[in-house]
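1. sequence below, structure please.
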Amino acid sequence: MPVDRLLPGREYEDLLALATELARDELKPLAAEYEEAERFPREQFRLLGKSGLLGLPYSERWGGGEVPYEVYLQVLEEIAAAWMSVGVGLSVHTMSCYALAHHGTDEQRDRWLPDMLEGQLLGAYALSESHAGSDAAALSTRARLDGDQYVVNGTKAWITHGGEADFYTTMVRTGESEISCLLVDGHTPGLSAAPPERKMGLTGSTTAQMIFADARVDADRLIGPAGAGMRIALSSLDSGRLGIAACAVGLAQAALDEAVAYAKGRTQFGKPIIDFQGLEFLLADMAAAVDSARATYLDAARRRDRGMPFGRQASVAKLIATDAAMKVTTDAVQVLGGAGYTRDFPVERYMREAKVPQIFEGTNQIQRMVIARHLKRT
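-> Purely as a prediction, here's the structure:
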């Protein structure tokens, strides 16, 4: 992609080059086929693991790359530009590892984290429920302690990798006013997946309800102290929102690249359509939106890397980047005209894929509420 990358050190250039090569050669050629067939790209996630890209922001002690979040997000953008379902899946997996990596004990991390970061175990994040989406604190999935196990009952909704994941970072109610975090094995008896949701985009990424029916989870899978679940969840979401912002920028960049290439090659009235001012200005606005959105996630990531508060900036990045992706992909279809409305070109798929990032990891209306709350506290 014709983008000048902003890396904090030359030592990360080889990493980004690896991601670019893998995205170009191994992911992009398969994307349309897998999305058309609604086929889950499990082998591609294994490839990311073998390439060292599944645990980039986590400690080398447990198999991670220990790279700055700023670098991880630029790698994620590159992956998403080639194949949005894989980019989103990588972001979700990274967020699913967050609770264990940051709130687990060393014993828990030694036991599970290496396989997560090296691609042996693929993760899912189970917070939302059908009646507890934006209002996550209203969740009703319950876990009752019975000896050395929790007995879990309830249904989680809109779970990316639902039915495909090997572990589910799951928020459950362990008391009337107590929410806790459990690391649930995907093969736990009593845990099952409902039929996948039928979606307009990201069809290669399985999304399903996860049903807990007297599912028994060992008590040593409690991450953090009992009652810390909501704090862990909200902290995870701050970082996860940056992942979605980076994915959205990658998708928008892919749409812009496709639109520019088409406009250069398409001739009308004896000259390429990119030479017409109407198209020039439209493409310029698309490029400005992509560059501006990228700047927001990089700013938030740099604050995170320095240990500074970044929650407001994460919400700004998620809001700006996903709205930009929706606008840029829509405009890309317009640039291609009738061709853009066909499946002969990828921009119609990009447009369909751009909608859901405005919804998950907190709708963009919720992001505005989060930003406003931060402003009220200043």
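
2. contacts, neighbours, all on C-alpha from now
-> Will do.

3. where do the helices sit along the stretch 51-200 of the chain?
-> For the stretch 51-200 of the chain, the helices defined by DSSP state H, counting those that start in this stretch occupy 69-82, 84-103, 106-117.

4. now render those helices as CSV, adding distance to Ala17 and mean neighbour count.
-> As requested, these are exported to CSV (distance: least, Cα to Cα, whole Å; neighbours: other Cα atoms under 10 Å):
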stretch, distance to Ala17, mean neighbour count
helix 69-82, 9, 26
helix 84-103, 16, 25
helix 106-117, 20, 18
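
5. okay, these in TSV with distance to Ser180 next?
-> Below are these laid out as TSV (distance: least, Cα to Cα, whole Å):
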stretch	distance to Ser180
helix 69-82	26
helix 84-103	11
helix 106-117	16
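
6. one more, for comparison:
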Amino acid sequence: MSAPSIYTRLGVRPFINARGTITTLGGSIMPAPVVAAMVEASQHFVALNQLQEKAGEYIASLTGAEAAFICAGAASGMMLAGAACLTGEDRTAVENLPDIGGRPNEFIISLVDSHTYIHQGFKVCGGSLAKAGTHSQVSADDYAKSIAKNTAALVFFLGSQPKDQLPEIIALAHRHELPVIVDAAAQLPPRSNLTDLTAMGADLVVFSGGKGLFGPQSSGLILGRRDLIRACALNSNPHSAIGRGMKVGKEEIAGLVKAVELFMEQDEEALIQEWEKRCQLIATAVQNVAGIQPMYQPPYTSQFPPASPMLTIHFDASAPLEATAVARALEEGEPAILVSASTDALTIGPQTLQEGEERIIARRLGEILAPP
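-> Below is the predicted model:
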């Protein structure tokens, strides 16, 4: 008889995640080769600065970026990117943060993204914010009107802002000799985002390591200009700097290196087709239930992540149960299943489903919605 899992021993109930790579739900499941790389790294001592440098050089070679740095998650990466734009490679400036010593420290940041911890990160490292646009949209003109003598960088939220707007923002910033920081945390796949954004001229691009890359959840990746990446490193662990607490261990570094390798090698088209099949199988389980209409959303029509299809199951007044009741039954059943729910719809994302879990969801939906 096998020993109980760590979660069982702690009294924590695992679940099937049909919502997506959400931080509070554990991010993603690492493939076995990523876990193996972390275990291998855990068996030896290495100089952390050297490991970071070599890992960054290798990832840069895979992605075509000038340079790369592994950080402790995307939020960490955004704060380090901000700090890098405030200090450059000036070690005295690095040591003095959050005191910026009269240097430009204002980040032009659009209001379309609601993650206020990103705003807080810029403030923690000594920045101030010039907020542009509205909660629904922001234009290049909105950015342009906010540029001033005290501007340190422009911030772009890929996903909340369209990719085709980015070249215009980059051109605007570079005319004023200002860098652009791109938050692309949940924008993988497609793989092209890992190569195209820096090629467009974005100065620093930040990705989560534990979402679409399927690496360690407490890891992230910054790609960009060599001088600014060096500044990110100086502001981060293991240096005595404002990012010292954002520690990335040797295990996470090794795990993310392997995750990037796998991501660059994978058959992306086949992966997306598999996600589509999962959605279609679940849709088939409910398509003949009165009052319920499954609606398939193809790849590249959503924001987070852009390449993933989605399935939305709509409930009208004649449905046997309300959507929230079905979501509750899924979560309370065995195994527990988490979906996104509103008063009249369930939304299922296939990206975080493990092999065969789509069949479990289809079966459970059939049982819950079966006539009494």
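
7. what TM-score do we get after superposing?
-> TM-score for the superposed chains, counting by TM-score structural alignment, normalised by the length of the second structure: 0.29, backed by 177 aligned residues with a Cα RMSD of 6.6 Å.

8. Glu280 of the first structure: which of the helices of the stretch 51-200 of the first structure is closest?
-> helix 69-82 (22.6 Å; Cα to Cα).

9. can you name every helix or strand that that closest one contacts?
-> helix 13-22, helix 84-103, helix 229-265, helix 277-305 (3 or more Cα pairs under 8 Å, 6 or more residues apart in numbering; DSSP states H and E).

10. need those helices in a markdown table (columns: distance to Tyr168 of the first structure).
-> As requested, those are exported to a markdown table (distance: least, Cα to Cα, whole Å):
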| stretch | distance to Tyr168 of the first structure |
| --- | --- |
| helix 13-22 | 26 |
| helix 84-103 | 7 |
| helix 229-265 | 13 |
| helix 277-305 | 25 |
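
11. compare those and give me the one nearest Asp218 of the first structure.
-> helix 84-103 (15.2 Å).

12. so Phe156 of the second structure sits right up against Val180, yeah?
-> Yes - Phe156 of the second structure is within contact range of Val180, at 7.1 Å (criterion: Cα atoms under 8 Å).

13. out of the helices and strands packed on helix 69-82 of the first structure, which gets nearest to Val347 of the first structure?
-> For these, the distance to Val347 of the first structure is smallest for helix 229-265, at 6.0 Å, taking Cα to Cα.

14. for the closest one, buried residues please.
-> Neighbour counts using 16 or more other Cα atoms under 10 Å place 229-230, 232-233, 235-260, 262-263 of helix 229-265 of the first structure among the buried residues.

15. just after that helix, pick out the following helix or strand.
-> strand 267-268 (DSSP states H and E).

16. output the contacting helices and strands for the next helix or strand along the chain from that following strand.
-> As assigned by DSSP H and E, the chain's next helix or strand after strand 267-268 of the first structure is strand 271-272. When contacts are defined as 3+ Cα pairs under 8 Å, 6+ apart, strand 271-272 of the first structure packs onto helix 229-265.

17. got the angle for the helix it packs on vs helix 69-82?
-> Helix 229-265 of the first structure runs at 50 degrees relative to helix 69-82, counting by axes from the mean of the first three to the mean of the last three Cα atoms, to 10 degrees.

18. give me the angle between helix 229-265 of the first structure and helix 84-103.
-> 150 degrees.

19. in terms of secondary structure, what does helix 229-265 of the first structure contact?
-> Using 3+ Cα pairs under 8 Å, 6+ apart: helix 229-265 of the first structure touches helix 69-82, helix 84-103, strand 167-175, strand 178-185, strand 271-272, helix 277-305, helix 311-336, helix 347-355.

20. between the first one and helix 13-22, how big is the angle?
-> Helix 69-82 of the first structure and helix 13-22 are oriented at 10 degrees to each other (the same axes, to 10 degrees).

21. again, but for the longest one
-> Taking the same axes, to 10 degrees, one finds helix 277-305 of the first structure and helix 13-22 inclined to each other by 130 degrees.

22. pull the number of nearby residues for Met295 of the second structure.
-> 16 (other Cα atoms under 10 Å).

23. dump the residue contacts of it.
-> The contact partners of Met295 of the second structure, by Cα atoms under 8 Å, 6 or more residues apart in numbering, come to 283, 311-314.

24. among those residues, name the ones in helices.
-> Ala283 (DSSP state H).

25. and which of the contacts of Met295 of the second structure is nearest Val205 of the second structure?
-> When the contacts of Met295 of the second structure are ranked by distance to Val205 of the second structure (Cα to Cα), Leu311 comes first, at 29.6 Å.
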